[in-house]
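Trainee: With the sequence up front, the predicted model follows.
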Amino acid sequence: MTVLTTRALNRATLARQMLLERADVPVLDAVAHLCGLQAQEPQEPFTGLWSRLRAFDPAVLSDLLVRRQVVRTHLMRRTMHLVTAADALAWRARHDAMLRQKVLGVYRADLAATDLGELAAAGRELADGGEPRTMAELGRALAERWPAAGPRALGEMLVAGLVPTVQVPPRGLWRAKGGARYVPLSSWLGREIDPPAPDGTDPVGRELVRRYLAAYGPAATADVRAWSGAAGLPGAVAAIRDELVSFRDERGRELLDLPGAPRPDPDLPVPVRFLPAFDNAILGYQDRGRIIDDEHRGLSVAGERVVLVDGRAAATWNDKDGAVTVTPLRRLSRSDRAAVAEEGRALAAFLSDGETDRVEVAASPA
């Protein structure tokens, strides 16, 4: 069986993630291809798409949110994701059990005496009852009936675990500020979520695996599970195994992939790319070594934005008033520093709507 080196996996990931070269595709198609973008921080998906799309216009993504073609909702790993409306409707039921269990993992003692079926019914009626509400407002209203549980546990279980909800604009619009206010997904989109298959098969799980491999492969079954968080995906992988090709990584793990998916030359030169916080190009794997060194793995869950040099996390970055500051994680060559500065200037201009292209690259660590 062919062994794919870490560098080969890196180049494949960059190609699938539109980070090898910027893609010339519509924003909605990019969001769909990427299986959504992680979006705890409302502005981060804009940087994620700027780094992936040629001539990206942030107003287009804002318009898609306003027109309800993309939504912000709890989905993979119980994290807030920006996904297409079609994927939210198709995938939510497949993630229901995981979402409930993850919330219960935090609030099990608080909710021990609460009938979750009754809570879901009361919460849906409440959430459907008028203007969008914050999680805190919903929790306080529910606490009148379940005072022992407490508003925080009730609110989070409702919006993240029991009733499929979306965060509505202006939350998530370009350069707009707005609190996280929720309405039911079905109300927002005017359509009920797709139900599970009645015959016990798992067509959604199989499609999730195919979509994941298209955007993240080659990958192990453990990587698929780490990306989604949903249970039962090994069964979905087994059901479509005849469609897939197999490799091994340098650790001996079996990797699966779609037959015609790109696997570029490992020695292919790659451009500098700036990734937003919590980007799924890093978080979408159980083994994140194809992008980030083990010693820096904690950055990926701490909300640090990273700069890819030769396809790997080589620096962190931040911005204030549109100016971009880069802090190297390792020694950068003169040419690498120049490439980082050039891409940083372009990013600064994007973030400031063209008002500045100021960038500062700090000294490399000794």
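Mentor: Looks like it arrived, so ask away. Numbers count the residues shown, from 1 in each chain.
Trainee: CA atoms for contacts and neighbours, from now on please.
Mentor: Fine.
Trainee: List the buried residues of stretch 352-366.
Mentor: In terms of neighbour count (16 or more other C-alpha atoms under 10 Å), stretch 352-366 has its buried residues at Ser352, Thr356, Asp357, Arg358, Val359, Val361.
Trainee: Quick check: the gap between the second one and Arg54.
Mentor: This points to Thr356. 20 Å (C-alpha to C-alpha, to the nearest Å).
Trainee: Can you name the helix or strand that Leu82 falls in?
Mentor: Under the criterion of DSSP states H and E, Leu82 resides in strand 80-84.
Trainee: Return the set of buried residues in the longest strand seen in the chain.
Mentor: If you go by DSSP state E, the chain has its longest strand at strand 312-320. For strand 312-320, a neighbour-count test (16+ other C-alpha under 10 Å) marks Arg312, Ala313, Ala314, Ala315, Thr316, Trp317, Asn318, Asp319 as buried.
Trainee: go on, stretch 284-296?
Mentor: Applying 16+ other C-alpha under 10 Å to stretch 284-296 flags Gly284, Tyr285, Gln286, Asp287, Arg288, Gly289, Arg290, Ile291, Ile292 as buried.
Trainee: How about residues contacting the strand holding Leu82?
Mentor: 28, 31-32, 35-40, 45, 69-75 (C-alpha atoms under 8 Å, 6 or more residues apart in numbering).
Trainee: then this one, side by side with the first:
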Amino acid sequence: MGETVRDRPGTGATGGEVLTRRALNRATLARQLLLRRHALPVADAVHGLAGLNAQNTEPPYLGLWARLDGFRPGDLETLLHERRVVRGCLLRYTQHLVTAEDFTRWRPVLQPVLDRVQRSAFGRRTAGVDLAELAARTRETLRGRTLTRPELGRELVRRWPDHEPSALAWSAQYLVPMVHPPPEGLRGRRGGRTPMALAEDLLGEPPPEPDPEALVTAHLAAFGPATVRDIGAWSGMTRLGEVVDAMRPRLRVLRDEAGTELVDLPDAPRPDPDTPAPVRLLPEFDNLLLAHRDRTRVLPDEYRSKVIDGAAHSPTVLVDGFVRGTWGLDRTDDTATVVVRLFAGVDDTVQAEVRDEAHRLATFAAPEAREHGVTLHRPRVPPGTGPVTSRWATD
């Protein structure tokens, strides 16, 4: 059970269990399969993780490798070909890999978010277009077909010749549930035009009635305990307070050390905060770092600017469950080197663990390379001083 501290004057707590930041960290790591590697079927992992951010092709493979024992890229590729896992526009209106069942359930819930994005990003460029007609024409055009976005735009502009094909096609993607079938999502795919198909054609299921409680439950199972604002930050949805209030009799109410209310599933894991957490190297935009409005349960504020720079989001190194560095992969014709940059000093045992995990990652990320290596940058700490992050020792 999570670490408890007694309510203190000024915290705003009203009684009940109070979880420290470390307790929240361990609860989330347990649900994100990051306290150990698990021997799970890939589809079960994708569902349990509440999907994988898939803005780029490689991160889902790296994210599953960090979490699953013996993960093979072909296992995920098979699921994509079988349409048991699909890639499409979902959470935070970005591309995600999710199970087919989760896409079918979640997309109707997220439709208001995607409608809002269409208005914000393409409202002016589609002025005068009846959006309901655009959605209907898109369904008619795509029925039984797979088109790239430019191809879809060229079809739609026949009806609206005074508008940009790209604006029509992007709007259609937000307005109509679509998935991007293989070769999209396959490991090693670089560039190329994105194939688009109607979700109901490929998945064979008509969209159900929106069930926002299902999305809240998925977030808590994968990332909880959480605040209502955390769930909103992950999903892009608003007005979730009413949904959570309706679910409250079935939820457990907790608090953080500041007295902020958290909700959780009653039987979800909340391990002892002293549970060991192994070193892990996570890909860019891993959902672990994007699932909460308050990211400090994983990413300390003092390191935020080192990881997030505008729209860029670096791959990260977890040490003792918290972000303590970033990494990148340097490739040449024959070699692949994982370059790790730690933000603070660590002892020799942790350095060895970082090296071992980084070397395994190099082998997984670049199996074609003849040589795999690790370069570790760490703060040089002068005697008698704290960590110095502007000067680096390298080996």
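Mentor: Sure, I can see it. All values derive from a computational prediction rather than experimental measurement.
Trainee: related to what we said a few turns ago, what is the helix or strand following the strand holding Leu82 of the first structure packed up against?
Mentor: Toward the C-terminus, strand 80-84 of the first structure is succeeded by helix 85-107 as the next helix or strand (DSSP H and E). With contacts defined as 3 or more C-alpha pairs under 8 Å, 6 or more residues apart in numbering; DSSP states H and E, helix 85-107 of the first structure has these neighbours: strand 70-74, helix 203-216.
Trainee: Leu34 of the second structure is in contact with Ala277, isn't it?
Mentor: Yes. Here Leu34 of the second structure lies in contact with Ala277, judged by C-alpha atoms under 8 Å, at a distance of 7.3 Å.
Trainee: Please report how far the counterpart of Val163 of the first structure in the second structure lies from Val216 of the second structure.
Mentor: When the second structure is aligned by TM-score structural alignment, Val163 of the first structure is paired with Val176. For Val176 of the second structure, the distance to Val216 of the second structure (C-alpha to C-alpha) stands at 23 Å.
Trainee: Correct me if wrong: Pro276 of the second structure contacts Asp320.
Mentor: Yes. Using C-alpha under 8 Å, Pro276 of the second structure is in contact with Asp320, at 6.9 Å.
Trainee: more crowded one of those two?
Mentor: Asp320 (20 against 12; other C-alpha atoms under 10 Å).
Trainee: In space, what's closest to the residue opposite the more buried one in the first structure once aligned - neighbours in sequence excluded?
Mentor: By TM-score structural alignment, Asp320 of the second structure lines up with Asp310 in the first structure. Leaving aside its sequence neighbours, Asp310 of the first structure sits nearest to Val270 (C-alpha to C-alpha, 6 or more residues apart in numbering; 5.6 Å).
Trainee: To which residue of the second structure is the one you found aligned?
Mentor: Val270 of the first structure maps onto Ala277 in the second structure, by TM-score structural alignment.
Trainee: Equivalent analysis for Leu233 of the first structure, please.
Mentor: Aligned partner of Leu233 of the first structure by TM-score structural alignment: Leu240.
Trainee: can you pull the contacts of its match?
Mentor: Per C-alpha under 8 Å, 6+ apart, neighbours of Leu240 of the second structure: Val228, Ile231, Gly232.
Trainee: same thing but 6 Å
Mentor: Taking C-alpha atoms under 6 Å, 6 or more residues apart in numbering as the criterion, Leu240 of the second structure is in contact with no other residue.
Trainee: next one: Leu35 of the second structure
Mentor: Leu29, Ala277.
Trainee: Now the residue nearest the centre of the first structure: closest residue in space, sequence neighbours ignored.
Mentor: Nearest residue to the geometric centre of the first structure (C-alpha atoms, centre = their mean): Gln38, 2.5 Å. Excluding its sequence neighbours, the residue lying closest to Gln38 of the first structure (C-alpha to C-alpha, 6+ apart) is His81, at 4.4 Å.
Trainee: and the gap between the residue nearest to the centre of the first structure and Val3 of the first structure?
Mentor: 30 Å.
Trainee: same deal with Val326 of the first structure?
Mentor: Taken as C-alpha to C-alpha, the span from Val326 of the first structure to Val3 of the first structure is 35 Å.
Trainee: okay, the two: which has more neighbours?
Mentor: Between Val326 of the first structure and Val3, Val326 has the larger neighbour count (other C-alpha under 10 Å), namely 25 against 16.
Trainee: Trace the more buried one over to the second structure, please.
Mentor: By TM-score structural alignment, Val326 of the first structure lines up with Val340.
Trainee: my guess is that match is in a strand, correct?
Mentor: Yes. Assigned with DSSP: H, G, I helix; E, B strand; the rest coil, Val340 of the second structure falls within a strand.
Trainee: pretty sure it contacts Pro379?
Mentor: No. Here Val340 of the second structure does not reach Pro379: they are 11.6 Å apart, not a contact under C-alpha atoms under 6 Å.
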